[in-house]
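[1] Could you work out the structure for the sequence below:
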Amino acid sequence: MHSHDLIEYLVMVTERDGSDLHLSAGAPPMARIHGSLVPLTDDILDGTDTRELVLNVLKESQRAALEHNWELDFAVHVENLGRFRGNACYVLGRIEANFRYIPDFIPQLSDLGHGATVEGFTRLREGLVLVTGVSGSGKTTTLCSITQAIANERAANIVSIEDPIEFVFTHGERSLIRQRQVGSDTQTFAQAMRSALRQDADVIVVSELRDLETMRTAITAAETGHLVISTLHTTEATATMTRIFDAFPEEQQDYVAAQLANCLRGVVCQHLLPRIDAPGRALATEVMTMNSGMARCIRDRRFAQMPGLIQVGGPHGMHTIDDSLLMLLNNGYIGLESALSHCRDQNFIHTQHERELRARADMAKKKR
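    Below you'll find the model as predicted:
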């Protein structure tokens, strides 16, 4: 039995600096706090509890959709707290759900831990920018931070296509933002993107490139003078390219390679790691930008060479995930185990970190 309503559970999550609430029959309500699952209360929920907690926050049309499709994406707004992205589904005939916290405010890129290169993406006028990472790595937050920064900084007609809408944008002094939700404002991502091309859009934001048609339309829009920003579930720049090309039939891949070499402007791959210096998680990134060498690499589909080009691409604003992890490790933000579990080259991390420790030890001796 449960002794709280859903809103009370959601408040508990935010008070403990959590990101997610999980409601499952046979278990207490669970929160993900700094990456770890912990019980919120001693309440053990049964199927009746989870059904009641979820259905009480759904509209009649949403309840019907859940009954018909057996799963549902939706959003819940809690006054003075923020929005929660909800996903409900049937598990062994019972309704269970997850809720992801979306704060009312959109953080700035610098507050998230991004540097000048990612901030520079906000000044692009055309091309394709991709934010990638696993679920829970902060892709949506970065995507929305880039979008709001564009709206605040310049005159732009921005169309954002989302499933569901999470952060709510505000118009800038010289900008317009239209937020459209798949399933209620449009049938599909691709359909909404084609409409955006006829709506005088300067910037098209797509919450995720989920399928071939959405990818195709995004690339075409980026090629025709629009700035397109979206996300993918990949963990590094090389995997991002492979993921896109694998979605297309083999006979189309040479053409897609030429398109991407022409229109891709940047990829930021991100990971969130537990901090050891304070509560919370630290952002580690791999950032790829375009130069002539990277364009040739993509055009020729020589993706195995991309890490090397990123490694020497510092003058063009690039850095590898290992560079980012090493900086966090040397500054005492993350532990060695976390760095090694997310890096590409463990020997590099070990060698460079030991060199840093020796240099600090030598400096301490000189001071004595």
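
[2] rest of the way, CA atoms for contacts and neighbours
    Noted.

[3] Break down the stretch 151-300 of the chain into its helices, ranges please.
    Taking DSSP state H, counting those that start in this stretch to define them, one finds helices in the stretch 151-300 of the chain at 189-197, 212-223, 237-247, 253-263, 292-299.

[4] now the other sequence, so there's something to compare against:
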Amino acid sequence: MLAATTVKELRFSELYLGHETLDDRFSETPGADVNILSAGPALRRDLDLLLAMCRDALAAVSNSQRCRVLYDGVPYHVSVMRTTGGTVFVLRRIAGTIPSLSSLGIPDAYLRRLQVRDMSGLFIISGPSKSGKTTTACALIKQRLQAFGGLAVTGEELIELPLEGHHGTGVCYQTTIGGQLSFREGWNNLMRSGAQIIFVDEIRDEESAAAVLRASMEGRLIITTIPADSAIQAIIKLDALAAERLAPASVKTLMADGLAGVLHQRLGRDGKQPLMTETLFLRDALRTRSILRDGAYDQLAVDIKQQMAAMISSYEPARRVLA
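    Coordinates of the predicted model:
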């Protein structure tokens, strides 16, 4: 039986509540085994109260399988699985603050490329499910606003992190897309905002893929996430989705001319930081842009390896000089 007497004390990555016949379960870290939640009387009462709040929150949100609840001072992201045996609520804690990129484990050698003032185009953060892609995206937006000022606007299906507000001389507004507001309506609102940075929380379909690619040529920085197992796979996935709406040749041209870069990340084996990362930046990368234009994506592996090695080797001498 677990020693925790409240949900707040319980350590978990995902919490599974509400099935009518199966035990509640939890996993301690992303990708870890899912264990039976053996709760004592006090913890069980707290879990039941949280479950009731999840049901009420879901009932208040029409046409959605996701919601957010605040229980005992802790915010949770809640998604719904409608199984043959009943509804299961899957909960994840939402961080109360946005960390810095360096504290997430992004190597210092890569941070300089992420902080180039005139960075524009489409920047993708990819990774497996639950690898912290949205956290990294929000950290990048916050850090760029602090460094350079300006305006950022987000379009998120469910707002998870507290990014809205002032960051240095910059400011961010968070908005929702989906539910009662269609993606097209929400996207048009983002494009009319005048923001220098636009964040779309995830490329889910051909409509969003085509939209971000078109916008990549308009001089703004468009940041988004894609579930993928590598940087190359993220590019291939974006191509495949966008080609459902745009001519294949146009997709490759937009990728070659509009892609700013890809940051791929995944958690270590124990589900903890630091992140394991690979990057691809397109600034001054003529060979890489040519590969994208030709659609020869398998050749990008060489460029990624060489570019990362060059960033690390150039960073080490600079660090020694500063020291």
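
[5] still on that earlier bit, just put the helices of the stretch 151-300 of the first structure in CSV and tack on mean neighbour count.
    Putting those into CSV (neighbours: other CA atoms under 10 Å) gives the following:
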stretch, mean neighbour count
helix 189-197, 20
helix 212-223, 20
helix 237-247, 17
helix 253-263, 18
helix 292-299, 17
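
[6] how about the ones you listed, which one is nearest Ala339 of the first structure?
    The minimum distance between Ala339 of the first structure and those falls on helix 237-247, with 18.2 Å, by CA to CA.

[7] okay, the helices of the stretch 151-300 of the first structure in CSV with distance to Leu326 of the first structure next?
    Output for the helices of the stretch 151-300 of the first structure, formatted as CSV (distance: least, CA to CA, whole Å):
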stretch, distance to Leu326 of the first structure
helix 189-197, 38
helix 212-223, 33
helix 237-247, 18
helix 253-263, 30
helix 292-299, 24
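
[8] right, so of those, which gets closest to Lys366 of the first structure?
    Going by CA to CA, the one of the helices of the stretch 151-300 of the first structure nearest Lys366 of the first structure is helix 237-247, 42.3 Å.

[9] distance between the closest one and the chain's centre?
    The chain centre lies 17 Å from the centre of helix 237-247 of the first structure; the measure is CA atoms, centre = their mean, to the nearest Å.

[10] Please apply the same query to stretch 315-329 of the first structure.
    19 Å.

[11] ok, Leu37 of the first structure touching Met30?
    Yes: counting by CA atoms under 8 Å, Leu37 of the first structure touches Met30, with 6.3 Å between them.

[12] neighbour-wise, which of those two wins?
    The residue with more neighbours, out of Leu37 of the first structure and Met30, is Met30; 20 against 14, by other CA atoms under 10 Å.

[13] coming back round to it: out of the helices of the stretch 151-300 of the first structure, the one nearest Ser110 of the first structure is which?
    helix 237-247 (21.5 Å).

[14] name the helices or strands packed onto the closest one?
    If you count contacts as 3 or more CA pairs under 8 Å, 6 or more residues apart in numbering; DSSP states H and E, helix 237-247 of the first structure packs onto helix 253-263, strand 264-274, strand 281-289, helix 306-311.

[15] and Leu130 of the first structure, which of the ones you listed is closest to it?
    With CA to CA as the criterion, Leu130 of the first structure lies closest to strand 264-274 of those, at 4.8 Å.

[16] What is the mean deviation of that closest one from its aligned residues in the second structure?
    Mean deviation of strand 264-274 of the first structure relative to the second structure after superposition (mean CA distance after the TM-score superposition for the first structure): 1.2 Å.

[17] That strand maps to which residues in the second structure?
    Counting by TM-score structural alignment, strand 264-274 of the first structure falls onto residues 259-269 of the second structure.
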